[in-house]
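K.L.:
Predicted model and sequence below, questions to follow.
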Amino acid sequence: MTATDNADWWRGATIYQVYPRSFQDSTGDGSGDLAGITARLSHIASLGVDAVWLSPFFKSPMADMGYDVSDYCAVDPMFGTLADFDALIAEAHRLGLKIIIDQVLSHTSDQHPWFVESRKSRDNEKADWFVWADPKPDGAAPNNWLSVFGGPAWEWDSTRRQYYMHNFLAAQPDLNFHNPDVQDALLETVRFWLERGVDGFRLDTVNYYVHDRWLRQNPPLAEAAAGTLSETNPYLYQYHLFDKTQPENLDFLKRFRALLDEFGARASVGEVGDEWRSLQTVAAYTEGGERLHMCYTFDLLGPAFSPAHVRGCVEAFETAVADGWICWAFSNHDVMRHVSRWTATGGDLDATAKFSIALLASLRGSICLYQGEELGLPEAELSQEELRDPYGIRFWPAFKGRDGCRTPMVWEAAKPYGDFSTAKPWLPVPENHLARAADAQNADANSVLHHYRRALAFRREHPALVSGAIAFLDAADDILAFTRSVDGETLLCVFNFSPQPATWPLPANIGAALPLDAPGNGEIGEGEIVLPGFGFSFARLG
């Protein structure tokens, strides 16, 4: 049974993230679109995934690449039409793929009609739909809250003579979730897409929805107060106790889940950005079956790459979250591609890519892939002049932004722009990506692309990897070893994080390790497993 055969299809599912502007251009304007995605769905289906997550395609001024929505129920002309979306849904379902769409509910664009009305006066119908506050007597902002994108989280509006709150760009005002009318309106936009046949939602910045009613000050981190913190972004100098992750959010998530449950087998995955309490937040948001189906955090989306780090993240989740569920990912549209994060200078990108998907496909939880990682695409090196990401532009050169992971997909090595478009793309297509194009890798049985297909097929074939329990085994510094078990089947998974060969002696109490037809490159010997550098091995315990 695959993940798509039952109402709990999301539990243990493999999700493939598409960044629409960079997947496939069907119109020759240099930007990807919905019709382009539809034309390439067969590639996604060939990987053996269960669902496709589409980053925002809603009507937007694109100040933050679509995460600033001006109409929740319309497709931006850049991406096509509602008819194009309906065609995408139909083709995805024909291929056995679920469709998950991004919902950006914490904030809108400053061009959304709701905000345009809200800022007109203090007594109009939508005056309280956003977070407005009076200045301090000296004209300063209401408190010390900061924007993730740099500077204060408050912007002065001369018409209302008040400040409005924005956790991100000033062009992204925060909605006031303390107003029940706001919640009702947002849930109606969710219903709109459910009625069009979507199978689930990825909730952007899900713990940012509700703010503290009393606008209390965030305290500084102890390291910041002591002058020992050296983060590039001042946002990371505070304990964010009051500007996000408020208890009232749980009530809204219950309402959201109740709406999804009206439509049967639907799913939700929340993005939790909580620097020091992410697991507690995941637990609160997913336990009990009445809020979100699952969440993901940034624990495995950073530079740390070691057996201790992976084991620590997984065991911490297993300990903190009783009956909730997590979605693991190594790459997405907000972070440097993992083969670049985890490959030493001059290292073997293919080896890192193959190792990574073997590990990801073995973890307990649902898993999410980001477009292009199945080709082993490294992070693109862009100049300052080529950047489009407001976050990268703001923090250049200490931080180069998120455009390096958002460059176009490469489909055919010999065609201009990798066959992404017939026109110059909105972001460059790096030369070193063309050699990794999908057509070249389809022709090579040893490619990263074929390895992804084998690894995901192996996961689907073994229920222990999809839904089984996980238990870690003691191992040397560079070795990660664990078992996955369900319904009488126990699989042994062993990974060598070092570029040097290594051996792992089988513990006497685990029984015989029986070789499997698996995408591993280690050898099972008498009482030990021999692993090459960045090697991995799977066995059935008998």
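P.N.:
Looks like it came in fine. Bear in mind that the values here come from a model prediction, so they are computed numbers and not experimental data. Numbering: from 1, shown residues only.

K.L.:
hey, let's count contacts and neighbours off CA atoms from now on
P.N.:
OK.

K.L.:
Residue 506: neighbour count?
P.N.:
Each residue near residue 506 was counted by other CA atoms under 10 Å, and the total is 18.

K.L.:
correction: residue 87
P.N.:
15.

K.L.:
packing partners for the strand or helix carrying it?
P.N.:
Taking DSSP states H and E as the definition, one finds residue 87 inside helix 82-94. In this structure, helix 82-94 packs against helix 34-39, strand 98-103, with contacts taken as 3 or more CA pairs under 8 Å, 6 or more residues apart in numbering; DSSP states H and E.

K.L.:
ok, structure two:
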Amino acid sequence: MSQPEQPWWRGAVLYQIYPRSYLDTNGDGVGDLQGITRKLDYIASLGVDGIWISPFFASPMKDFGYDVSDYCAVDSVFGTLDDFDRLLNRAHGYGLKVVIDQVYAHTSDQHAWFTESRQSRDNPKADWYVWKDPKPDGTPPNNWQAVFGGAAWTWDARRQQYFMHNFLPEQPQLNVHNPDVQDALLGTARFWLDKGVDGFRLDAINFAMHDQAFQDNPPWDPTGRTITRPFDLQRRVYNQSRPEVPGFLERVRKLTDEYGDRYTVAEVASDDPLPTMRTYTRGDKRLTAAYSFDFLYAPTLTAKRVRRSQGNWVGSIEEGWPSWAFSNHDAPRCVSRWYDGAERPRFARLTNALLLCLRGNPILYQGEELGLTQVDVPFEALQDPEAIANWPRTLGRDGARTPMPWKRAAPHAGFSSVEPWLPVGPDHPDLSVGVQDEDPDSVLNFTRKLLEVRRGSPALRWGDVEFVDGPVSLLTMIRTCEEETVTCLFNLGAEPVEIPESADLCGTVLSQTGSTIDLQARTMPPYTFVILRR
């Protein structure tokens, strides 16, 4: 019996593009939409199912596009709406789906909505943002802290009130409790759906609503934790993950369902994200998937961590569907975070193979297919406001946002003809697409082969998952569907391991780390993997 037809997004692999750093075509040192369009043939050659493009909307760029001043306009640094239409049409011509960010928790302080809202307490948009009177002593309304440091409140002299911001002061908090705000946000979503986009990543969506009683957040014991900002000293129970958010998400889902199969994935960053992720994706009336942070800031990669994270999403589809990333534009690249040895390409093959074997939606971050390393950006070259404000205690985001390397011998590795907005990693030209394209054993060509394996395997795309016990560093996953069974073994440690007799090694090898694994001897060298189909 064949599997029932699946929606396109279930098990799909997405390729995340940070447009500022992909390809600069107009010589200003910043990537643009035309740069993405120019490289769609390369993206299609990877074998991914679609792309997710980080924000390219009109913005003063205080937080590099996550401070939106017009949801329905393209910022001039990235191009025009016509450029986006051409990108979308060409991507669809390659069979690639296109997912874009939507930022519903806040706007830029230069958005027309906020410009009107701050003028008075009785204008038509007076209640579109979160305003609150000061305490009698003039201090902010409560103790809520902003992600980037300092109080989550800024005084506005025109209204004689504080406005709330969970991030920068230039990112005022939308009052998504207000039905008119919800209507306006859904209107912007419809604008992009009418153009033909295939889905949305909802940025920081658990920040979209706040406790309307404005209660103080309780303190959080810092013992055993790294503290880089006051935000880390609170349990954020009143300014995020509020119980009213799912009602708005049901409105989002109702809208996207008008357009057929559309992928809607929630970004949920919190102290205890799993219950919120389940709530946002449960059933068929909310979002289709949740974006997991389990690996993005993890200091180590262990079999226990993978089993715990993947094990949270092994039930029926009705419980929700996970999306996985090991690296992104906010987190240090995993090959640098998890490995500090001489065989980084080997480790990159291991992590890419593991990501592509997980049940859910793997999301490859640009350059991950090359095994790019994290760049140590000096303080004087930093652009990230969080990194600058909290230097040197924060991880910073710039080191994962550096330009994509295309050609070894070209200026700035082929990214731009001028000095780019962030420096090219010193080892990145040698890891460039041009170099790896010519090497059949490169991380790039290995990743292409792995994507082909996943694309041809119903078990890997949407099958069930279970685990086999074994040595601490050995991860053994069994992916099954009615058509096939795939066994995936990963030695995530620095020492050889024996494969237990309980792991069935029968079947055809779909992929492995070179030819170094002796299955008959049931041993695996360090940082190796094998994938078998039976």
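P.N.:
Right, received. Where do you want to start? What you are looking at is a predicted structure, and each value in this text was computed from that prediction instead of being measured.

K.L.:
still on that earlier bit, which among the helices and strands packed on helix 82-94 of structure 1 is found nearest to residue 474 of structure 1?
P.N.:
Evaluated with CA to CA, those place strand 98-103 nearest to residue 474 of structure 1, the distance being 38.1 Å.

K.L.:
once aligned to structure 2, how far is the closest one on average?
P.N.:
Strand 98-103 of structure 1 differs from its equivalent in structure 2 by a mean of 0.4 Å after superposition (mean CA distance after the TM-score superposition for structure 1).

K.L.:
who's in contact with that strand?
P.N.:
4, 50-56, 89, 92, 190, 198-204 (CA atoms under 8 Å, 6 or more residues apart in numbering).

K.L.:
Apart from its chain neighbours, what residue comes closest to the aligned partner of residue 275 of structure 1 in structure 2?
P.N.:
Under the alignment by TM-score structural alignment, residue 275 of structure 1 pairs with residue 271 in structure 2. Distances taken as CA to CA, 6 or more residues apart in numbering place residue 235 nearest to residue 271 of structure 2, at 7.4 Å, with adjacent residues excluded.

K.L.:
related to what we said a few turns ago, in helices, which of the contacts of strand 98-103 of structure 1 fall?
P.N.:
89, 92, 190 (DSSP state H).

K.L.:
Check whether the first one really touches residue 198, as I assumed.
P.N.:
In other words, residue 89 of structure 1. Yes. The criterion here is CA atoms under 8 Å, and residue 89 of structure 1 meets it with residue 198 at 7.2 Å.

K.L.:
circling back to that earlier point, export the ones in helices among the contacts of strand 98-103 of structure 1 to a markdown table and tack on distance to residue 182 of structure 1 and neighbour count?
P.N.:
Below are these laid out as a markdown table (distance: CA to CA, whole Å; neighbours: other CA atoms under 10 Å):
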| residue | distance to residue 182 of structure 1 | neighbour count |
| --- | --- | --- |
| 89 | 28 | 21 |
| 92 | 32 | 21 |
| 190 | 13 | 21 |
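
K.L.:
mind listing what residue 317 of structure 2 touches?
P.N.:
Contacts of residue 317 of structure 2 by CA under 8 Å, 6+ apart: none found.

K.L.:
Tell me the spacing between it and residue 286 of structure 2.
P.N.:
For residue 317 of structure 2, the distance to residue 286 of structure 2 equals 13 Å [CA to CA, to the nearest Å].

K.L.:
now do residue 255 of structure 2
P.N.:
For residue 255 of structure 2 relative to residue 286 of structure 2 (CA to CA), the value is 11 Å.

K.L.:
Residue 217 of structure 2 now?
P.N.:
According to CA to CA, residue 217 of structure 2 stands 28 Å off from residue 286 of structure 2.
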